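[1] Provided below are the primary sequence and the corresponding predicted coordinates.
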Amino acid sequence: MAIEKASSPKSPQPIPKEEVTDSPTEGHLDEEKLKKFYIGSIDQGTTSTRFIIFDGLGQPVAQHQLEFTQNYPHPGWHEHDPKEIVETVELCIEQATQDFLDQGHEIEDIKAVGITNQRETVLVWDRETGEPLHNAIAWPDTRTKGLVRQLKEKEGADELKNICGLPLSTYPSSVKLVWLLQHDKAVKKAYDEGRLVFGTMDTWLLYNLNGGKEKNVLVTDATNASRTMFMNLETTEYDDRLLDFFKLDRKKLTLPKIVPSSDAKEFGTLAKGLLKGIRIAGCLGDQSAALVGQQAFKPGRAKNTYGTGCFLLYNVGEKPVISKHGLLATVAYDFGGKRKPVYALEGSIAVAGSGVKFLMDNLGFISSSNKISELASSVEDNGGVVFVTAFSGLFAPYWIDDAKGTIFGITQYTEQGHIARATLEATCFQTKAILDAMEKDSGHKLAELAVDGGMSSSNLCMQTQANIIGIPVDRPAMRETTALGAAIAAGFAVGVWKEFDELKEINQKDRVVFEPNISAEASAKMFKKWSRAVEMCRGWVDTDESNGEED
């Protein structure tokens, strides 16, 4: 993948990683052997679906991507058509596989398929018919703001985080399901009659890809289950204390079985198409998949993915760490067998690439998202503009549900380039806030940040990130690390790789590093201004708002 060149003559130039590494890692891969193994990866994201076929060295050899419809029926609401998403997955598999065959490969060369998916998005369907009962409620949806305020007043609300690792907010799956039960008659009727199936996107895809109600495969992995607020982090099983808090009766609600992220049997097989009969052997929530794709297998390693939102995960090892500074505790990955689950601290930013999309679609600043660096580089700095991109409130470490997107510092001097630069900076500032919280929770300062995702292609954005956090930013040449992580989980299950050491060299070639190039004092001054803007963006939602419904 080519490195984007910004138009400004002062555009930052990344440093090849081998120039900043004392001793390049010696290769231990049997490259000739691994070139003959292929793993498919379904990457079902918030705005698009893709299917990528990787070789055993972690290099993509065929891929296809499709966008799907984003539905916004009311302010703050965000929905997806469940059937459309399944269709995009099936089409992407067919197109990428046909390309793979056209290159001269055989279906038998593909050893397994993995799945990675948007998390917290909620789907409900009828156990008897297999039909969805409502559009999927997407993870950024904020219709539950009023409900969350009510739940925070309930007895026991303060104890939830110690069990499941998540605070009450509009983010987790739990409150979306409760909202559906309160507001949709068909969903409530199915629940009362014991027909309601609940799942996150992985469960819905696995159910359909296996053939729907005939096979009735209802599973999820521990990384996705840990985003629902229904799973006990320590046991990786559903906890009745959590379900009771949300007044959910397990006799009326079908919950998917929680299994490890890497398993050769539990996820079933593809029921139709060119890959009919191929095993689905890996499943990871998208941010966990990116952590695996970055090979952050040791405690203290971290990655930041700049997608629709931005998600920073920090490996804390085999014991969960409950944050005292606004972060989430989550399962990083669970590769099963004799291995214990590995946990992470997570900081979630609701708006990253979606901020760029807002400038493009809503304001017409740019014709395509990859033009953002060019526009932002047309000015020397942000011109005093600070953009708090709180379109869905502010997530970690702030958790301000009543914040709204707010631009400060606009004058007659302000140009589009200043707002574009401030949009990129908003993600970088929130990343800094999360890293500060992680340092307080873990007691350790991160030495380097591995990055991936669409916005990481911007040299300007990554240099800005390095300047704001004051540590190097390490970017791989192949940035499909989320899909790669799902492929790795599937590959482990079927024996393509057996130990983490075998993955050391995967996706390590042609990485580049952005070193900070401003003083710590200048960085602190910028962050202080951002922090002041965050405090000023509070309180835009009426306190008497009911169940997230806008006036």
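    Looks like it arrived, so ask away.
[2] Please make it C-alpha for all contacts and neighbour counts, starting now.
    OK.
[3] how many other residues sit next to the residue nearest to residue 481 when sequence neighbours are not counted?
    Spatially, and ignoring its direct neighbours in sequence, residue 481 is nearest to residue 293 (4.6 Å; Cα to Cα, 6 or more residues apart in numbering). Each residue near residue 293 was counted by other Cα atoms under 10 Å, and the total is 27.
[4] Against that first model, consider the following:
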Amino acid sequence: MSDRYVLAIDQGTTSTRCILFDRKATVVSVVRGEHPQSYPKPGWVEHDAARIWRDVQRLIGRALREGGVVMNQVAAIGIANQRETVVLWDRDSGQPVAPAISWQDVRTEELVARVDSTLVRDKTGLTPATYFSATKIQWLLEKHGLRERASRGEVLFGTMDSWLIWNLTGGSHLTDVTNASRTMLMDLATLDWDLSLLSAFDIPREMLPSIRSSAEIYGHFEGVPIAAAIGDQQAALFGQTCFDPGEAKCTYGTGGFLLMNTGTTPVRSSHGLITTVGYRIGDEPVVYALEGSIATAGSLVQWFRDGLELISTASEIETLAATVSDNGGCYIVPAFSGLFAPHWRSEARGVIVGLTSYITKAHLARAVLEATAWQTRDVVDAMNADSGLALTALSVDGGMTADNLLMQFVADFLGVPVVRPMVAETVSLGAAYAAGLAVGYWSDLRDLRANRHRAGRWVPALDSPKRAAEHANWRRAVECAVFFSR
């Protein structure tokens, strides 16, 4: 059966990808289509969910054609998605009743301020924020007068996985545990919608999807099983085959998302991290994770290029930074939007410290790259402290991993090896793996591990005393970022 494939749909913030994988996790075809975001007011970010569904249909056809594959050769379809974005739609017509509100949107700040933080943290492992779904649902129900219809089940809610499953299967209203865990409405212990949270947000249970595992058959599209749904960052964790407690991945893009597998018991963070669901395969016990977000990573390189105009292309920063042997005593803390995990100081502001006449743009370039590596170290230290586990290696993916010097900095500052996989599309691969497991295309987790091939590996080259001294300097620079916000 070498002519069978798994199709992954990766529905992201600015684009959707469809990728065909074979049994060895080789990419057979990949197609991508961008969709517009709208910004009707400052801080508002919206999507057209109907447009996204049309894009998915078109991209599925293109992926098959470009791979020379017909639909009956597809063993299963898996979905990965932007996690907290909210879609409300009419049950009868199947049409959205309002624009989808993106995870980036901050219009619900006033609603978040009213939330019982202790209740949310105790039940969900999350810290209340506009980032998550519940207040977006609440806002839409209030703004559009939909609560009565929602209580009758006439208006439905879903994150993007639910929206796509509904359309692909012709009306199955489902979500998976990873996406449900990002709503501020699911109890981490019961893995079900929590009545006290629904009451607190005044959200009718009748509008919510059923919660399923990340890998099971939800329905069919043109005869092919829809067999997985998993939030994008959890999909990357699964695609990196981080199946054992203590294994972690970091996705480096505009920002950074670091997830650590903590096993089948949720670990409550006391160091500024999020406790979340990692994945659940079929009827197996759920696997939990700790998550830490870095606000500014690739966007710092973009600022260096576009704001300071010190380089012409993003890739030039590696060459420039490599012309000096150290940062010359200069550190950049990119708190452009405050400091995220583990500090959570929204009032912090970016700083450059240690400037002297000796500093050149090459030293600044090096400090830019080091800033991403040091932020990774901050999150990893918090994860190690919360979990009681010691990270032994970090799996990485995302566009910034093409910067070999940056990857060396990450290895040096963490003191553990950094590994980049052969397949860069780890989000899509995670969705494909989960779907393939659900239908027996791959037999078990060991089968997936066998597909794990490295494209790059970096080992620490910085000795412990030097690492400790540099880390102390970084911590002082972070203190300056907080100080100047006063």
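    Now that the structure is in, tell me what you want to look at. Since the model is a prediction, treat every value here as computed from it, not as a measurement.
[5] ok so, going back, translate the residue nearest to residue 481 of structure 1 into the numbering of structure 2.
    In structure 2, the residue matched to residue 293 of structure 1 (TM-score structural alignment) is residue 239.
[6] quick one: that match and residue 420 of structure 2, what's the gap?
    12 Å (Cα to Cα, to the nearest Å).
[7] Name the residues of stretch 228-243 of structure 1 that come out as buried.
    Of all the residues in stretch 228-243 of structure 1, those buried under the rule 16 or more other Cα atoms under 10 Å are 228-233, 236-243.
[8] now stretch 149-167 of structure 1
    Buried residues in stretch 149-167 of structure 1 (16+ other Cα under 10 Å): 149, 151, 160-167.
[9] Span of it from start to end?
    Across stretch 149-167 of structure 1, first to last residue, Cα to Cα, it's 12 Å.
[10] And the longest helix along structure 2 against structure 1, how far off on average?
    As assigned by DSSP state H, the longest helix anywhere in structure 2 is helix 361-387. Superposing on structure 1 and averaging over aligned pairs (mean Cα distance after the TM-score superposition for structure 1), helix 361-387 of structure 2 comes out at 2.5 Å.
[11] residues in structure 1 aligned with the next helix or strand after that helix?
    As assigned by DSSP states H and E, the chain's next helix or strand after helix 361-387 of structure 2 is strand 394-397. Using TM-score structural alignment, strand 394-397 of structure 2 corresponds to residues 449-452 of structure 1.
[12] ok, residues contacting the matching stretch?
    For stretch 449-452 of structure 1, contacts defined as Cα atoms under 8 Å, 6 or more residues apart in numbering pick out 290, 294, 302-306, 471-476, 479-481.
[13] what's the mean distance for it versus structure 2?
    Aligned to structure 2 and superposed, stretch 449-452 of structure 1 gives a mean residue distance of 1.2 Å (mean Cα distance after the TM-score superposition for structure 1).
[14] how far does that stretch sit from the chain's center?
    Averaging C-alpha positions (Cα atoms, centre = their mean, to the nearest Å) puts stretch 449-452 of structure 1 13 Å from its chain's average.
[15] what do you get for stretch 242-261 of structure 1?
    23 Å.
[16] picking that back up, and the longest helix of structure 2, what does it pack onto?
    Packing partners of helix 361-387 of structure 2 (3 or more Cα pairs under 8 Å, 6 or more residues apart in numbering; DSSP states H and E): strand 256-263, strand 287-294, helix 298-302, helix 316-321, strand 331-333, helix 404-414.
[17] if you set the cut-off to 6 Å instead, what comes out?
    Here helix 361-387 of structure 2 touches helix 316-321, helix 404-414, going by 3 or more Cα pairs under 6 Å, 6 or more residues apart in numbering; DSSP states H and E.
[18] Of all the ones you listed, which one is nearest residue 74 of structure 2?
    Among these, helix 404-414 comes nearest to residue 74 of structure 2, with 36.1 Å by Cα to Cα.
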